[in-house]
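>>> here is a sequence together with a model predicted from it:
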Amino acid sequence: MRALFPGSFDPVTQGHQDVLRRVARLFDEVVVCVMANPNKTGRFPVEERLERLRTAAADLSNVTVDSHTGGLLVDYCRRAGIDVVVRGVRGVRDLEYEMPMARMNHELAGVETFFIAADPTLAHISSTLVTTMRHGGGS
C-alpha cells in the first residue's frame, strides 16, 4: 500500500524524520511531498526542502520525495494513485486541526488519513520553533 506524507517541511525537523522512518516500516511505499502554496513565501526554497528530505530518506528504499504546487492534496492523491495520507500529531491541538481535513479528504476522494503520534521526546518541536531558534542564534 502506498501512503503520502505531505507537509510544508519548512524546515524539515527531527519530528518529521521520526514520523517518516516509522511510517516507512508500515507501508510498502511512502511519498513525502512538499506541499507548496504559490500564494505564500516559505522560509526555505522548495528545492532546499526537497534536498533535505532526500538526505533524510537516503537510506529508506521505499521512500520517494516529491512536491506539489497548487491544487488540493486529493488531486495529488488521485493522480498518484494514493489512498492513504499520513499525518503526525503532537497533541490534541494538532488532531483538532487535522480532523476536518481528514474528513474532507475522505468525502472528496475516499482518501483515508493515518494519524501517528509524535515521539514524546520530539513533540515540542515545530518548524516555527526551529526557525525562531535559528534566527535567534540558538542551536
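Happy to help now that I have it. What you are looking at is a predicted structure, and each value in this text was computed from that prediction instead of being measured.
>>> C-alpha from now on. contacts and neighbour counts both.
Fine.
>>> quick one: list the elements packing against the longest helix belonging to the chain.
Secondary structure of the chain per DSSP state H: the longest helix is helix 92-109. Secondary-structure packing of helix 92-109 (3 or more CA pairs under 8 Å, 6 or more residues apart in numbering; DSSP states H and E): helix 73-80, strand 112-117.
>>> please compare the first structure with the one that follows:
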Amino acid sequence: MKKIAVCPGSFDPVTLGHLDIITRGAKVFDRVIVAVLNNQNKQPLFTVEERLELLREATKELDNVEVDSFGGLLIDYVQEKKAQTIIRGLRAVSDFEYEMQVASINKKLGPEVETFFMMTNNHYSYLSSSIVKEAARYHSDVSDLVPENVAIALKEKFSKGI
C-alpha cells in the first residue's frame, strides 16, 4: 500500500520553509499532495489559482508531489484522497499548542488518519508567509526567503500598488 500524505496550508505565498517541509515529506512518503486551502473568510494576496501555479512551479522537480486545492474540512479532503497522513510543519513551541488541537479534532473525525509533525529547518524557524508579504510590500529583497518564481510574483503584485 502506498503511503500518501497531505501537506495542507494557505501558501500565500509558498516560502522556502514550506518547501523544506514538502521536500522532506516527499522523502518519507510515496506521494505528497500539497493542498492549498481555499478559505473564503480570508483575503489572500494571491488567488487560489495563482498559489497553485506558484506551488507547481516550485515543486516541479519533486516527482512524487502533486498540488491541489480544497475547501471545507481538511479531514474530509484527506479521506477523499485516501491519504493516511497529514504533514504539518512546526516552527516553534508556540505552534505546537494550536497544531495539537487541530490534530486532535482530525483524529476524532478521522481516527484512521495520523498527523506527522516535522520541525522546520532552523534556517526557516522565523519565516512565515505574513512576514514575507510585509517585507515584499515595502520592496525588500525576499529572494532568499521564497522560490525565485514567488519573488518575481511578489514584485509584480506590489509594483501594481496592492
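Here it is on my side, so go on. Just so it is clear, the structure is predicted and the values come from calculations on it, not from any experiment.
>>> got a TM-score for the two of them?
Once superposed, chain against chain, the TM-score is 0.96 (TM-score structural alignment, normalised by the length of the first structure); 138 aligned residues with a CA RMSD of 0.8 Å.
>>> hmm, back to that, residue 29 of the first structure is nearest to which of the helices and strands packed on helix 92-109 of the first structure?
Of all those, it is helix 73-80 that lies closest to residue 29 of the first structure, at 11.8 Å by CA to CA.
>>> going along the chain, name the strands of the first structure.
For the first structure, the strands defined by DSSP state E cover 2-7, 29-36, 63-69, 84-89, 112-117.
>>> coming back round to it: the longest helix of the first structure vs the second structure, mean deviation?
When the second structure is overlaid, helix 92-109 of the first structure sits 0.6 Å from its aligned residues on average, using mean CA distance after the TM-score superposition for the first structure.
>>> that helix: how far from the chain's middle?
Chain-centre distance of helix 92-109 of the first structure: 14 Å, with CA atoms, centre = their mean, to the nearest Å.
>>> that helix corresponds to what range in the second structure?
Counting by TM-score structural alignment, helix 92-109 of the first structure falls onto residues 93-110 of the second structure.
>>> who's in contact with that stretch?
Here stretch 93-110 of the second structure makes contact (CA atoms under 8 Å, 6 or more residues apart in numbering) with 74-75, 79, 88, 90, 113-115.
>>> let's go with 6 Å and repeat that
Contacts to stretch 93-110 of the second structure, defined as CA atoms under 6 Å, 6 or more residues apart in numbering, come from residues residue 75.
>>> measure residue 31 of the first structure to residue 43 of the first structure for me?
Distance of residue 31 of the first structure to residue 43 of the first structure, given as CA to CA, to the nearest Å: 22 Å.
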